[in-house]
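# Turn this into a structure:
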Amino acid sequence: MSELSTLTITLWDFSWYARTGPGEPFEDLDRAFDEAVARGYDTVRICAMPYLLFGSGLDTSALTFAPFGRGYGLDTRWYDVREPSTLDGRAHLLRLFEAARRHGCRVIVSSWEYQQSSSFLADPAWYEALRAVPAERRATVLAEALAGLVDFVAGHGLAEQIAFVELHNEIQATWLTEVLAPGESAVLGLRPYLEKALDVFKSRHPDVPATVNYAGVPHGEMRGIPANVDVAVFHPYVYGVLDELVETFALRDPGVPFPQERARRELLRPGAPDLADWHPEEEWRGAATVVPPREVYLHDWCDPALFDRWLYDRYATYRHGMAEKLRLWMEVAADWAAARELPLVFGEGWVGYTPLRGTFEEGPVGAEICLDAVRHARRLGAWGTVVCSNAAPQHPMWDDVELQVTANRIFTEGR
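So this is what the prediction gives:
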């Protein structure tokens, strides 16, 4: 296992390849690493597109990533690709690892492929290849691809930059769950598939720590976490007041009619189209992401100030509960990890998914939640943590240098 010096993590996800066009945040990887180190980070967490590069059999020498078209997604987080770019996938992966070595950083190798990564490609080949893999084989195919990726990186003398590998991001919210029976728990039902896949990876790379990670902390189903993980990784998004907004506007429940007129009165900018009229140019790109169309629509067309005000107006009711949920979830995660003598990592968190220009998580309330979370992570002896999922080059929060420096010092030094 990698030496257990702390991991101060910035979440570069799929943006490090999808956002490389002119003026985009990852146009210059060295600059992005310079800025990360200046903010106190020593680790980047990425979707390394393992299946695409080492499992799909597709030609990856000239991958074109492009905006969704019609302005779709440009006011969301993570989907706001503004400029097209073409790159050699494997060469770009090497550039990232080489830059990480130059800047003294490590890489958490993950995959978002069975959630949304393929939606950023200009054609559906990646999406179609992912969907073509039988559901019962997807976890194992990912493991084989990750092993191939490690072979490739090691073959270029860069394996020491790998902190650990994750079979997939947030397994409960992926197309891996299509193997389950209706109503079956994702955490419990996926365990045998994930354990088998981790064994496949470990048979080829027994010295590289491997794991899966979970959205939230599955506190009532911790027995479903594979017994053969090497790292305990959780993403404690507490939502709270944001949950009320999601439920009020039925953003994640297509069985409930969308309250179009209420959204216009309370959240939307003048001139916003109806939900039914807002979609990407190509239908497959919407299908290639797990983010619901309603959520993209509201984030694209809300007035960010109204969105923030909606949350602030109701926050007092949720403040204590959100703080307690964060503390308890992190303590449950730490206890589970300690019982198994596993290192603990909080790879994402804390409030939830907000619009690109919303400042609830960057403002005074969200900043204090970030600092509280980092204090908990230090108190609980976590190996690694984010400052916040939004603390990365592709988000406006990147400009709040002081908050990130402060949080990373709290985690590493206790100050």
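# CA atoms for contacts and neighbours, from now on please.
Noted.
# So R252 belongs to a strand, correct?
No - counting by DSSP: H, G, I helix; E, B strand; the rest coil, R252 is not found in a strand; it is coil.
# now it, nearest residue through space, not along the chain?
Leaving aside its sequence neighbours, R252 sits nearest to P292 (Cα to Cα, 6 or more residues apart in numbering; 6.1 Å).
# Go ahead and confirm that neighbour touches L251.
Yes - if you go by Cα atoms under 8 Å, P292 and L251 touch, sitting 7.0 Å apart.
# Compare neighbour counts for the two and give me the winner.
The residue with more neighbours, out of P292 and L251, is L251; 22 against 14, by other Cα atoms under 10 Å.
# got the contact list for the more buried one?
For L251, the contacting residues are F258, P292, R294, E295, by Cα atoms under 8 Å, 6 or more residues apart in numbering.
# what's near enough to touch the residue nearest to R223 when sequence neighbours are not counted?
Excluding the flanking residues, the one nearest R223 by Cα to Cα, 6+ apart is L188, at 7.4 Å. L188 makes contact with E221, R223, G224, I225, according to Cα under 8 Å, 6+ apart.
# Please apply the same query to Q394.
Listed by Cα under 8 Å, 6+ apart, the contact set of Q394 reads W12, S15, P25, R77, W78.
# Am I right that it sits in a strand?
No - read with three-state DSSP, Q394 is coil and lies in no strand.
# and the gap between it and Y114?
For Q394, the distance to Y114 (Cα to Cα, to the nearest Å) stands at 21 Å.
# still on that earlier bit, restricted to helices, list the contacts of L251.
Among these, the members found in helices (DSSP state H) are R294, E295.
# Redo the contacts of L251 as CSV? Include distance to W175.
Compiled in CSV, the contacts of L251 are given as follows (distance: Cα to Cα, whole Å):
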residue, distance to W175
F258, 25
P292, 14
R294, 19
E295, 19
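# which residues of the stretch 1-150 of the chain fall in strands?
7-13, 43-47, 63-65, 85-87, 106-110 (DSSP state E, counting those that start in this stretch).
# Following element in sequence after the helix ranked longest in the chain, please.
Assignment by DSSP H gives helix 304-339 as the longest helix of the chain. Downstream of helix 304-339, the first helix or strand assigned by DSSP states H and E is strand 344-346.
# any idea how far that next one is from the chain center?
From the chain centre to the centre of strand 344-346 is a distance of 14 Å (Cα atoms, centre = their mean, to the nearest Å).
# buried stuff in the host helix or strand of V365?
V365 is part of helix 364-379 when elements are defined by DSSP H and E. Across helix 364-379, burial judged by 16 or more other Cα atoms under 10 Å covers G366, A367, I369, C370, L371, D372, A373, V374, R375, H376, A377, R378.
# Alongside the first, I'd like the structure of this one:
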Amino acid sequence: MWDFTWYTRTGPGEPFEDLDVAFAEAVDRGYNTVRICAMPWLLFRSGLDTSALRFRSLGGEYGQRTRWYDVKAPTTLDGRAHLLAFFRAAARHDVRVIVSSWEYQQSPSFLADSSWHAALRQVPVEARPLALADAQADLVDFVTAEGLADTIAFVELHNEVQYSALTEGGEFGSLLGIRDGLEKGIDRFTDRHPSVPCTVNIAHVPIEQLRGVPRNIGVAIFHPYVYGVLGSLVEEFALRDPSRPYPQERAYAELLRDGAPPLEEWLPAPERRWVLDATVVGAREIYTHDWCDPGKWDRWLYSRYGEHRIAMRVLLDTWLDAAADLAAARGIPLVFGEGWVGYTPLHGTFEEGPVGAEICEHAVRRSRELGAWGTIVCSNAAPHHPMWNDVALQRRLNAAFLA
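Reported below is the predicted structural model:
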């Protein structure tokens, strides 16, 4: 999963400074497909000038120890030219691209100004799936005109639709109120590109809401993050629940590094405060990831993992089976686009360590047994994560899936 990082982290010394190197290293690790936020609405429907897009960090040290947010060097890109360079590099390395959008989740927070974020929010909520469909169809036209259509594996209107601003005004985390709109978006795209599979990306496997999965998806793609012991940490420290007090003293004792400021003092610079509204990752979670002691964090998880181990395995298997059953019932390909434990700090090693790696191995093996067309070693295995350096694990699991 190369998400939005293929354009936010292209400056000197960054992991995508040279796209050919990134693709070559991916192929060497056994990958044949990457999944990206292609910034389709920005490039093709926003009306903004995209010839000199300026990307940067969230501001100062804010987010610099948080996974996916640790942009180091600012960079300026011609958006459409960089998109073409990406697809051309993919084609040179015989890699396919899953085309998605993170625009209603966090991509705009990395722009140097708020224009992208503000323009997205100007689109009425009910019109957003159609706007994304039009943008994605325009992108396919653009890539096709350059002779690169075969590089596209399939298109997702958006990433994790039930946890995005596509639900604005409705129930965040629920598919039920947005299914009809998503179906209209898929139909709009398919009318223009009937030969390109189109879908929406769905967070976890919502077995209690499978009736909310759009009926016209061309690919069943899910993100089975089981959390378990990690979910216990998120709950106990109220990382995603601002209605409860943040347990500051307990966090100092159990999770944070020496010298950590209090939560309320850890914010972007005043001129960058708008980024807090442009990302779904809340200030509490970024603060705790930025200031955690990775050793403390990992020990917290390891010391409690035994209480959750069986439940995590059962939930993972249940989700994988349910996703496979839905795909089989509809006669469409099954893909797992992200997984397996959850969102951990940049320098945490729980998912890369012996426990997490075993979970990854089990999930990849089950993906193959269930006939999935695509799976992932781990969401943390990409050029912008430390796990990228575990070459042996990636080669082994990719080889096992492709065998």
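# Give the next helix or strand downstream of the helix holding V365 of the first structure.
strand 384-386.
# who touches that next one?
Outside strand 384-386 of the first structure, the residues within contact range by Cα under 8 Å, 6+ apart are 6-11, 344-349, 374, 377.
# farthest-separated two in the residues you listed?
Spatially, the most separated pair among the contacts of strand 384-386 of the first structure is T6 and G349, at 17.6 Å (Cα to Cα).
# counterpart of S100 of the second structure in the first structure?
Using TM-score structural alignment, the equivalent of S100 of the second structure in the first structure is S110.
# Give me the number of neighbouring residues for that match.
When neighbours are defined as other Cα under 10 Å, S110 of the first structure has 25 of them.
# distance of it from N390 of the first structure?
Per Cα to Cα, S110 of the first structure is found 18 Å from N390 of the first structure.
# and if you look at G321 of the first structure?
Relative to N390 of the first structure, G321 of the first structure is positioned 22 Å away (Cα to Cα).
# So between these two, which is more surrounded?
Shown here are G321 of the first structure and N390; by other Cα under 10 Å, N390 has more neighbours (26 against 14).
# List the contacts of the more buried one.
For N390 of the first structure, the contact set (Cα under 8 Å, 6+ apart) comprises L11, P396, M397, W398.
# again, 6 Å this time
By Cα atoms under 6 Å, 6 or more residues apart in numbering, no residues touch N390 of the first structure.
# Map it onto the second structure.
Taking TM-score structural alignment, the alignment pairs N390 of the first structure with N380 from the second structure.
# would you say that match is within a strand?
No - under three-state DSSP, N380 of the second structure falls outside any strand and is assigned coil.
# From R67 of the second structure, how far off is it?
Counting by Cα to Cα - N380 of the second structure and R67 of the second structure are separated by 9 Å.
# anything in contact with each of these two?
With Cα under 6 Å, 6+ apart, N380 of the second structure and R67 have no common neighbours.
# Tell me how many other residues surround G157 of the first structure.
G157 of the first structure, neighbours per other Cα under 10 Å, totals 12.
# Return the residue of the second structure aligned against it.
Aligned partner of G157 of the first structure by TM-score structural alignment: G147.
# and if you look at N169 of the first structure?
Under the pairing rule here (TM-score structural alignment), the equivalent of N169 of the first structure within the second structure is N159.
# show me the contacts for its match.
By Cα under 6 Å, 6+ apart, the neighbours of N159 of the second structure are S101, W102, N201.
# doesn't L157 make contact with the last one?
No - because the distance of 7.5 Å does not satisfy Cα atoms under 6 Å, N201 of the second structure is recorded as not touching L157.
# Neighbour count: the two, which is higher?
L157 (29 against 26).
# What segments of the stretch 51-200 of the second structure are helices?
79-92, 115-122, 128-145, 179-192 (DSSP state H, counting those that start in this stretch).
# buried sites along the longest one?
Of the residues in helix 128-145 of the second structure, 128-143 count as buried by neighbour count, 16+ other Cα under 10 Å.
# For E265 of the second structure, state which of those residues is nearest.
Checking those against E265 of the second structure with Cα to Cα, the nearest one is R128 at 34.8 Å.
# how about I410 of the first structure, what's its match in the second structure?
Checking TM-score structural alignment: I410 of the first structure goes with A400.
# quick one: T167 of the second structure and A133 of the second structure, what's the gap?
Distance of T167 of the second structure to A133 of the second structure, given as Cα to Cα: 16 Å.
# meant to ask about T279 of the second structure, not that
Distance from T279 of the second structure to A133 of the second structure, by Cα to Cα: 21 Å.
# Aligned against the first structure, show me the partner of E183 of the second structure.
For E183 of the second structure, the aligned position in the first structure is E195, judged by TM-score structural alignment.
# give me the element the residue nearest to that match when sequence neighbours are not counted is part of.
Leaving aside its chain neighbours, E195 of the first structure sits nearest to P226 (5.5 Å; criterion: Cα to Cα, 6+ apart). Per DSSP H and E, P226 of the first structure falls between elements, in no helix or strand.
# residues contacting the residue of the second structure positioned farthest from its centre?
When distances are taken from the C-alpha mean of the second structure, E249 lies farthest, 31.5 Å away, according to Cα atoms, centre = their mean. For E249 of the second structure, the contact set (Cα under 6 Å, 6+ apart) is empty.
# ok, how many other residues are close to P134 of the first structure?
For P134 of the first structure, the count of nearby residues is 13 (other Cα under 10 Å).
# how much space between the aligned partner of E369 of the second structure in the first structure and C370 of the first structure?
Counting by TM-score structural alignment, E369 of the second structure corresponds to R379 in the first structure. Separation of R379 of the first structure from C370 of the first structure (Cα to Cα): 14 Å.
# ok, now F33 of the first structure?
Between F33 of the first structure and C370 of the first structure the computed distance is 22 Å (Cα to Cα).
# and if you look at H92 of the first structure?
Per Cα to Cα, H92 of the first structure is found 32 Å from C370 of the first structure.
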